[in-house]
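> quick one, fold the following:
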Amino acid sequence: MVVPENSAVIFRLRGVLDFTCQLDISNETQGRGAICRCFEELRSKVTSESLVLVVSSSSVLLWPNKGLQTTVEGLTQDTPCRDIQQYIEVEDGGSKKSSKKKDKKNSGPTMVNLKFLMEVTEAGGTSAPSLFVTTRQQHCVRMPLYVDCVLSANGHDTLQIVCSGLVGALCRQLGDMEEAVLRHRKGSSLLVPQVFHFQLPSSHLVTAVYPAGVAERELLPEREELHRKYGLPSNRPCFRRSNAFHFPDEPYRDGYLRNPHTHLTPPTLEDSNLYVVRGVYSYHHYMQDRVDDDGWGCAYRSLQTICSWFQQQGYTERAVPTHTQIQQALVDVGDKDSSFVGSRQWIGSIEVQAVLNQLLGVTSKILFVSQGSELASKGRELANHFETTGTPVMIGGGVLAHTILGVAWSETSGQIRFLILDPHYTGGEDLQTITDKGWCGWKGPEFWDQNAYYNLCLPQTPKTF
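This next block holds a predicted model:
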């Protein structure tokens, strides 16, 4: 499935199905057969005429298996799917929804959220209930199946094509859930399957189903199979849970801003190329997490930004370390004595290197610059780092630390601009203020103290998936 361009629409269909199964715990084969029959019944339900698709924030209901009946006059099976947007109410300022129809013109991929329901009554006569009695020892298993399907469509595709595609995606996902349940079944204990979407380097969205509660190391065979299926290298993670795609219409629950640099206009340097951080990171800066580190914690915050990158790229399951945990790590490696924990002492690039190795098992290269005026000549080294490795870079010099997220560099002229994420910001998570005021922005060589020495910590990525 390809992530659509500006003229297309992403349809996301979610809902809950009730899985109920009577397992014969004395017979493994019959138990497996019972699970398969239950999933087959669920597939029959979603392909029946009782399936209803509800377009969120609208009055539109669709019956995809009834020749595409709808509740809106004018919507037919031949209607272009992009036309569904005009029936979706949009937020108008506060929490109230506006009755204005959504503007069809959109600068990027449009998200259309749907949920599905099942009609519980049918026209016609009713049959008498049946009663079954069994004398074998059985175990009743009941669990919710949280279905989450994504379909990318061209805006010109008809509603019939989209609805048929969504029904097909539902059936396929139930098949994936069945496989995950059977693979990780232990007797009468069944694990709830969970759905994750992943964006591949080729801009495809791929859906995988993993059982809840199973550690990442135990899912290695599934990930290996996915890497082979999509021809991906085995030197970096693509299908760990933390790699899951974040949909643009969903907020991050932790409150941190992600990738503020993507909202900047790149500099215009003649004959230059852009080399920027790969993947997702969180912006960590002064005064967050109820910690008053104004004046001493800039390197800690830059380190936290780097750790967030490794976490969100799936290299580690460890949470971003606190200031205390960073200090304790330096004590543990023998770099500091025990009185360092709880202090307000600065750290630099060498300490950042040590903490990354101690807490995440990440090695780093150190680039030494005797004075800031030399940084303008380090374009090749930085361009190569972002092109081949892609991690954020911590730079410390004098009493200041910053995070370098990329460079715009001309190999012919040597001109360079640095993409800087500044941890000295003390305000709230206001993206416009952060970008307008230059807390995340492109800086020229004059940004650095021309006479101060600098150490750059370039974290390396482990070879793992």
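
> alpha carbons only for contacts and neighbour counts from here, please
Will do.

> burial of the closest residue to residue 373 other than its chain neighbours, as a residue count?
Distances taken as C-alpha to C-alpha, 6 or more residues apart in numbering put residue 450 closest to residue 373, at 4.5 Å, once the chain neighbours are dropped. The number of residues packed near residue 450 is 15, by other C-alpha atoms under 10 Å.

> for residue 10, same thing?
Count around residue 10 with other C-alpha under 10 Å applied: 21.

> using the three-state scheme, assign it.
strand (DSSP: H, G, I helix; E, B strand; the rest coil).

> mind checking how far it is from residue 150?
7 Å (C-alpha to C-alpha, to the nearest Å).

> before we move on, what about residue 371?
52 Å.

> all strands for the stretch 51-200 of the chain, in order.
51-55, 61-63, 69-70, 89-91, 97-101, 110-118, 138-154, 193-199 (DSSP state E, counting those that start in this stretch).

> what helices or strands is the fifth one leaning on?
Contacts defined by 3 or more C-alpha pairs under 8 Å, 6 or more residues apart in numbering; DSSP states H and E place strand 97-101 against strand 89-91.

> ok, back up a step: who's more crowded, residue 371 and residue 150?
residue 150 (21 against 16).

> could you also give me the structure for this next sequence, so I can compare it with the first?
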Amino acid sequence: MVVVDTNPSLSGTLLRVRGRLKLSCLLDSTDVLLAHKAISEAFDTVRSQVKSESCVLTVCDSPVIIWPNKSVKATPEEITPDTLCEDLHPWIQTDEQESFSRKSGKKKSKKSSAVSIIDLHLMMEVTKPGPLPAPILSRTVQSNHFLSTTLPVDCVVLTNCSDTVKDSCERLMEALTHQLCEMEKVTLQHMKGTRLLVPEPLHFLLPEPKGLVTVIYPAGVPDSQLESQRMELHQQLELPDDRPYFRRANAYHFPNEPYRDGYLRNPHLVLTHPTLDDGKVYLVQGIYSYYHYMQDRMDDNGWGCAYRSLQTICSWFQQQGYVERSVPTHKEIQQALVDIGDKQVSFVESRQWIGSIEVQAVLNQLLGVTSKIMFVSQGSELASKGRELASHFLNEGTPIMIGGGVLAHTILGVAWSKTTGQIRYLILDPHFTGAEDLQVITDKGWCGWKGPEFWDQTAYYNLCLPQKPKII
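Reported below is the predicted structural model:
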């Protein structure tokens, strides 16, 4: 079920090939062994197609076509087997300006990110050179079952600056063949009668040095029914069993693919960390979405900051695979508080504030997540909470909601020196009312590092520190 590749956090180019391959077979009998044999033979046929000279790889958004099993033949003729993979980038057209640069012989400047992506599409030639023989028709009457499905192959390999097109194609074809073998195992394992479940490849980025891992799951089978497979993967890869790595929500998001929901993810990653004497930085672990005023056609300006901070926290638990439910709306948050008896029915669809205690209650009610509450009698005391906050981000890694007076914020990390006591807080501000413009949000400090003076020195604060469930 697993293919382990080199860690994509290193510099290089990720080659990702995707395509759809037809799998079909006739079953003369419903006998399980005979059915499995027929399906295995059908997979053999598909693997033979991938290894044949008819197999074609096209570089997306470019004129580059590669026949990996024809001595790595390619067009245009400038592309040879010895061409470096990274030299395919100038051929990729993303807009008219880049198209002009390529035609004029000017290479694009390389991206500053550590890893770049080249997408390829897997295809099969269906025509042969030369005259075609006349078709011969025959008719046979018999009773059998016809099984057909489409295999969504999705393979990734990492190349370095010295890898050629020939080297990379050989690795890709090997990975494709291996993935089809894993798909066969999953298909046979989850076959019910004459019904086939489509095998679904998903990529997961594990902590260093394990890197990128591809897992094949049966499509349509919920995560709740795949716990034994995930447990096996954790044991195989020596991963702790107290947090999820292989739920579908944990699937790796490739840098060149936009998020479809429109929310910004992890805006803090573009910030420069503050420098403190003998200080260390402790940050939120994983991915969250930035929720703030006026999103989702909801005018909550002036009263919804704690709701938005709660939504950011809920998005973290969702995107780390701890929960499957969607991020709750303001109305769902209010209804949850009514359901537990904390608020009156009139609270639903009102414009009333909530605080850290309500955030704790909603997390428990809707997500089954427990939280610790830290009470601070006045803002000046927050400067002495560096050790507790650092411990939270080191061990739990969840966003923290902090409320004081009529304001709420999200704390994403701290920079703290245990020798000098200096501290800075990484704040995500839910009071932002603008568009999802990363530069504006970071330049204007809506996501940024703040000093102890950021807090009202005389106001009391409650902090809600969500705890990670111990699940896989």
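
> so who does residue 199 of the second structure touch?
Going by C-alpha atoms under 8 Å, 6 or more residues apart in numbering, residue 199 of the second structure touches 151-152, 183, 186-187, 216-219.

> just put these in a markdown table and tack on distance to residue 368 of the second structure.
Formatted as a markdown table, these follow (distance: C-alpha to C-alpha, whole Å):
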| residue | distance to residue 368 of the second structure |
| --- | --- |
| 151 | 36 |
| 152 | 35 |
| 183 | 34 |
| 186 | 32 |
| 187 | 34 |
| 216 | 29 |
| 217 | 26 |
| 218 | 27 |
| 219 | 26 |
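
> and these, which of them are buried?
151-152, 183, 186-187, 216-218 (16 or more other C-alpha atoms under 10 Å).

> may I ask which helix or strand encompasses residue 36 of the second structure?
Element membership of residue 36 of the second structure [criterion: DSSP states H and E] is helix 32-51.

> okay, the angle between that helix and strand 55-59?
60 degrees (axes from the mean of the first three to the mean of the last three C-alpha atoms, to 10 degrees).

> could you find the counterpart of residue 171 of the first structure in the second structure?
Matched by TM-score structural alignment, residue 171 of the first structure corresponds to residue 177 in the second structure.

> isn't that match up against residue 48?
No - between residue 177 of the second structure and residue 48 there is no contact under C-alpha atoms under 8 Å: 9.1 Å.

> quick one: map residue 35 of the second structure onto the first structure.
In the first structure, residue 35 of the second structure lands on residue 31 (TM-score structural alignment).

> need the longest helix for the second structure.
Secondary structure of the second structure read by DSSP state H shows that its longest helix is helix 165-189.

> mean per-residue distance, that helix versus the first structure.
Compared with the first structure after fitting, helix 165-189 of the second structure has a mean deviation of 1.0 Å; criterion: mean C-alpha distance after the TM-score superposition for the first structure.

> the residue nearest to residue 373 of the first structure -> the second structure?
Using TM-score structural alignment, residue 450 of the first structure sits opposite residue 457 in the second structure.

> who's in contact with that match?
So, once contact is read as C-alpha under 8 Å, 6+ apart, residue 457 of the second structure ends up touching 378-381.

> that older thread, tell me how far the residue nearest to residue 373 of the first structure lies from residue 62 of the first structure.
Distance of residue 450 of the first structure to residue 62 of the first structure, computed by C-alpha to C-alpha: 65 Å.

> before we move on, the earlier item: I'd like the distance between the residue nearest to residue 373 of the first structure and residue 325 of the first structure.
For residue 450 of the first structure, the distance to residue 325 of the first structure - C-alpha to C-alpha - is 33 Å.

> and what of residue 418 of the first structure?
Taking C-alpha to C-alpha, one finds residue 418 of the first structure at 30 Å from residue 325 of the first structure.

> which of these two has more residues huddled nearby?
More crowded of residue 418 of the first structure and residue 325, by other C-alpha under 10 Å: residue 418, with 25 against 15.

> find the nearest non-adjacent residue to that one, please.
Per C-alpha to C-alpha, 6+ apart, closest to residue 418 of the first structure is residue 407, 4.6 Å.

> contacts only, for the counterpart of the one you found in the second structure.
Taking TM-score structural alignment, the alignment pairs residue 407 of the first structure with residue 414 from the second structure. Counting by C-alpha under 8 Å, 6+ apart, residue 414 of the second structure makes contact with 281-283, 386, 389-390, 423-426.

> mind running it again at 6 Å?
Shown in contact with residue 414 of the second structure (C-alpha atoms under 6 Å, 6 or more residues apart in numbering): 281-282, 424-426.

> what of residue 289 of the first structure?
Contacts of residue 289 of the first structure (C-alpha under 6 Å, 6+ apart): none.

> same check on residue 209 of the first structure?
So residue 209 of the first structure contacts 194-195 (C-alpha under 6 Å, 6+ apart).

> quick one: the match of residue 171 of the first structure from residue 300 of the second structure, how far?
Counting by C-alpha to C-alpha - residue 177 of the second structure and residue 300 of the second structure are separated by 53 Å.

> just to revisit the earlier point, just the element for the match of residue 450 of the first structure, please.
Residue-wise, residue 457 of the second structure maps onto no helix or strand under DSSP H and E.

> want to throw the contacts of residue 457 of the second structure into TSV with distance to residue 234 of the second structure and secondary structure?
Shown next, in TSV, are those (distance: C-alpha to C-alpha, whole Å; DSSP: H, G, I helix; E, B strand; the rest coil):
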residue	distance to residue 234 of the second structure	secondary structure
378	44	coil
379	43	helix
380	44	helix
381	41	helix
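
> can you give me the distance of residue 157 of the second structure to residue 212 of the second structure?
9 Å.

> can you find the partner of residue 382 of the first structure in the second structure?
Residue 382 of the first structure maps onto residue 389 in the second structure, by TM-score structural alignment.

> surely its match forms part of a helix?
Yes - judged by three-state DSSP, residue 389 of the second structure forms part of a helix.
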